[in-house]
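Colleague: Got a sequence here, can you model it:
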Amino acid sequence: MKSTSRMLGATSALALLAFGATSAHAAGTTAGDTITNEATVSFQVGGISQNTQTASDTLVVDRKINLTVAEDGTATTVVTPGSVSQVTAFTVTNTSNAPLDFALEGLQQTGGTAAHGGTDSFQATNVRLFVDSDDNGIFDAGADTLVTFLDEVAADATRRVFVVTDIPLGLANGAVAGVGLRATAREAGTANTQGATLTQTTGANTANMDTVFADTVAGPDDSERDAAQSARDDYTVATAMLTVVKTSRIVSDPVNGTTNPKMIPGATIEYCIAVSNAPGASAAASIGINDPLPTTVTYEPSFGVKVDGTVSGGVCLADGATAGAESAGTVTGTIASLTGGETKTVLFHATID
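Modeller: Below is the predicted model:
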């Protein structure tokens, strides 16, 4: 009897190994498959071998619904106010033991700490979802497909999804927007059509293929065992933070000259427009200055319009290059660039009429 028991155990193990060799994958044996195990009993009567006896058991593998959604990367996405089609990327992996569709939702955080630190403080706009059709890891609007669901995702397969948004103007440097992706498992079976909502089997195990929600770890925007999973990423604004100060000082007048001059008709005034970029802010470029003069002063062409001057001790210095212009009473100048913490000026003279 002991010998027979050992033989039956060996037979069962071989049957299971043989099945596993043809059907195994990381998510487990495929849902709906049948597992058949047959036992054989041999015996003798009076030293003569008799006909063997067999018995078999067949069961249906139930469907385990599970998935992972993860940020594709480890850093925030740096954006500029007013930029369009800014991208965060996620991966969706079907860790179920059956092919599934996945409904997709692009999410936006409202307040609280964002994925990479900082506090969520603004909402991106025009949220769209694209699947990485060519699987190159780079968003390409011409190649990647605009989607609302993932179609026919095989067990153990991973798809990359891009959440693409636009960034509003007028945001401060360092502002943060938390974004996310939620995927919810759906029935599969019909290509190019989102499957029906899944229903978990209740009660005792049945002889048919039952369904079990196995997502036991909740994401930031889903619950345990709800056939859904979510993850978050964020955008961080990097921009210039400019301040503009316009000042004037009397240079000379026709009575006193440069000694204690007064603001009388004929006096020469020096106007200074100082543009500063906050420390740590992104560089600004092509900074255009446009200053229409009042009708009570007249531009002084002999001094010119000096651009890229500096400020020392709160006083504008006449050390810029003569690169601006005046036309029809409007003074213009362009500061080519301004890094964080830097101040540059546009300087010119006018006389009081």
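
Colleague: alpha carbons only for contacts and neighbour counts from here, please
Modeller: Fine.

Colleague: number of nearby residues for the closest residue to Thr197 other than its chain neighbours?
Modeller: Nearest non-adjacent residue to Thr197, counting by Cα to Cα, 6 or more residues apart in numbering: Arg186, 5.2 Å away. Residues lying near Arg186 (other Cα atoms under 10 Å) number 24.

Colleague: I'd like the structure of this one too, to check against the first:
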Amino acid sequence: MKRTKQLLGAVSGVALIAMSTTPALAAGTTAGSSITNTVEVDYQVGGFDQTTETATDTFTVDRKIDLTVVETGFIGRTSVSPNQTRAVIAFDVTNLSNDTVDLALTATPAAGNDFTLSNIIIFVDADSDGEYDVGEEVTYLDEVVADGVTEVLVAADIPVTATAGQTADIVLTAQAHEAGGVGSLGTIYDAANTSDDTEANTEDGTVNPANVDTVLADGAGDTDAAEDGAFSDTDGYVVAAADVTVTKQSTIISDPINGTSNPKAIPGAVVEYCIAVANGSGAATATAVTVSDTLPVDLEIDDAFGVFVDGTVDGTGACNADGVDNANSNFTDNALGTPDEVNGTLSDIAAGVTRTLYFRATIN
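Modeller: Coordinates of the predicted model:
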């Protein structure tokens, strides 16, 4: 019989180990719960059964403080663009304690960032749109129940000066506090706010097993130590930037004296301008590319020729005559003595691609 009981106990132990990996059971028995155990002793005198003797023991389950912060969402850093505002990264904050707690939150730039993040905001996405909205910001998570998991988002602005491949990280730290009631952050759980029930806690110097003591059981996060009532994790951004360069060339097409044979830049000559916009190899695609060119008063736009966009360049960088006339473009032919203007929109420019805008003007 005893061997059977031992075997069952071993099986039960394996089952408990397997179950402990399930998040729903991580917290264990709730702090403050009473556990009572009664033992019975049967015996005989002179071969006759006697009254069963019993003894009962009761103790109160103490509080174990444990929590984790884990980055979620993209594998690795989140891709962002220079000048992007409110770029979002995500974390799951989990209360593994066996009691309800408040969790204070801080988000700080990591050491060694390539650029400076600004307007860092911690928020909980109330409307589930994945973006920060005014009123969603938080400084702590209120009354988080045992095994409660909360998605916490952090938003930050990327400077326009950030360049491709640069990175910047943020450390999110959650610090456990006593549940202070709805809408109120309780007292911090740290080394100064725990107790040890091996110490006397009654007036007569004995231990009161009904008292609920607190034990810090959290692991070490990215920037915090083990058993400090806190946990931290790091996530961040990597810049995917376009590498745009612009060149502008002019070619004399004809003049009133020489025509198209070796024309010169004299009054009445026609000048063709070629504006080439190139995106470097391996860069992010440049979108919403607009070109604006204000001509000097010495030039008059050639209305008849028009404005051509999305052309290519030849081996010397000069415009090929393969653009699209007036597509997404316009020009303003102002009165004599007032600068004419040319505006055009190019299609998206992928890495390694060059697109052009070209037009003609006459020298006054």
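
Colleague: Any idea what the TM-score comes out to?
Modeller: The TM-score (TM-score structural alignment, normalised by the length of structure 1) is 0.81; 326 aligned residues with a Cα RMSD of 3.0 Å.

Colleague: picking up where we left off before, can you tell me what the residue nearest to Thr197 of structure 1 aligns to in structure 2?
Modeller: In structure 2, the residue paired with Arg186 of structure 1 is His177, using TM-score structural alignment.

Colleague: what does Val176 of structure 1 give?
Modeller: Using TM-score structural alignment, Val176 of structure 1 lines up with Thr167 in structure 2.

Colleague: and its match, what does it touch?
Modeller: Neighbouring residues of Thr167 of structure 2 by Cα atoms under 8 Å, 6 or more residues apart in numbering: Asn113, Asp114, Phe115, Gly236, Tyr237, Val238, Val239.

Colleague: hang on, the last one packs against Arg77?
Modeller: No - under the contact definition of Cα atoms under 8 Å, Val239 of structure 2 does not touch Arg77, with a separation of 9.3 Å.

Colleague: of those two, who's got more company?
Modeller: Val239 (21 against 18).

Colleague: quick one: what's aligned to that one in structure 1?
Modeller: Matched to structure 1 by TM-score structural alignment, Val239 of structure 2 sits across from Val237.

Colleague: which ones are touching that match?
Modeller: Val78, Val79, Thr80, Pro81, Leu171, Ala172, Asn173, Gly174, Ala175, Val176.

Colleague: Repeat the analysis, applying 6 Å as the threshold.
Modeller: With contact set as Cα atoms under 6 Å, 6 or more residues apart in numbering, Val237 of structure 1 has these partners: Val78, Val79, Thr80, Asn173, Gly174, Ala175.

Colleague: Arrange these in a markdown table, one row each, with neighbour count and secondary structure as further columns.
Modeller: Shown next, in a markdown table, are the contacts of Val237 of structure 1 (neighbours: other Cα atoms under 10 Å; DSSP: H, G, I helix; E, B strand; the rest coil):
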| residue | neighbour count | secondary structure |
| --- | --- | --- |
| Val78 | 15 | strand |
| Val79 | 21 | strand |
| Thr80 | 22 | coil |
| Asn173 | 19 | coil |
| Gly174 | 18 | coil |
| Ala175 | 18 | coil |
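
Colleague: need these in CSV with distance to Thr93 of structure 1, can you?
Modeller: CSV is the format used below for those (distance: Cα to Cα, whole Å):
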residue, distance to Thr93 of structure 1
Val78, 26
Val79, 28
Thr80, 31
Asn173, 35
Gly174, 32
Ala175, 31
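
Colleague: Just the closest of those to Ala228 of structure 1, please.
Modeller: Using Cα to Cα, Val78 is the member of the contacts of Val237 of structure 1 that lies nearest Ala228 of structure 1, at 28.4 Å.

Colleague: now the closest one: how far from Ser96 of structure 1?
Modeller: When Cα to Cα, to the nearest Å is the yardstick, Val78 of structure 1 and Ser96 of structure 1 sit 35 Å from each other.

Colleague: Same check on Ala31 of structure 1?
Modeller: On the measure of Cα to Cα, Ala31 of structure 1 and Ser96 of structure 1 end up 9 Å apart.

Colleague: Could you pull out the residues contacting both of those two?
Modeller: Common neighbours of Ala31 of structure 1 and Ser96 (Cα under 6 Å, 6+ apart) do not exist.

Colleague: The two - which one has more neighbours?
Modeller: Ser96 (29 against 21).

Colleague: so what corresponds to that one in structure 2?
Modeller: Match for Ser96 of structure 1 (TM-score structural alignment): Ser97.

Colleague: The residue nearest the centre of structure 2: which element?
Modeller: Note on structure 2: the residue nearest the mean C-alpha position is Ile89, at 1.2 Å, using Cα atoms, centre = their mean. Here Ile89 of structure 2 sits within strand 87-95, counting by DSSP states H and E.

Colleague: which one in structure 1 is aligned with Pro263 of structure 2?
Modeller: Per TM-score structural alignment, Pro263 of structure 2 is aligned with Pro261.

Colleague: picking that back up, I'd guess the match of Arg186 of structure 1 is in a strand, am I close?
Modeller: Yes - the assignment for His177 of structure 2 is a strand, going by DSSP: H, G, I helix; E, B strand; the rest coil.

Colleague: Distance check, the residue located most distally from the centre of structure 2 against Thr54 of structure 2.
Modeller: Residue farthest from the centre of structure 2, counting by Cα atoms, centre = their mean, is Gly46 at 78.6 Å. Here Gly46 of structure 2 is placed at a distance of 21 Å from Thr54 of structure 2 (Cα to Cα).

Colleague: Over to Ser12 of structure 2?
Modeller: Ser12 of structure 2 is 27 Å from Thr54 of structure 2, by Cα to Cα.

Colleague: got a list of contacts for stretch 317-333 of structure 1?
Modeller: Counting by Cα under 6 Å, 6+ apart, residues outside stretch 317-333 of structure 1 touching it are Ile289, Asn290, Asp291, Pro292, Leu293, Val305, Lys306, Val307, Asp308, Gly309, Thr310, Val311.
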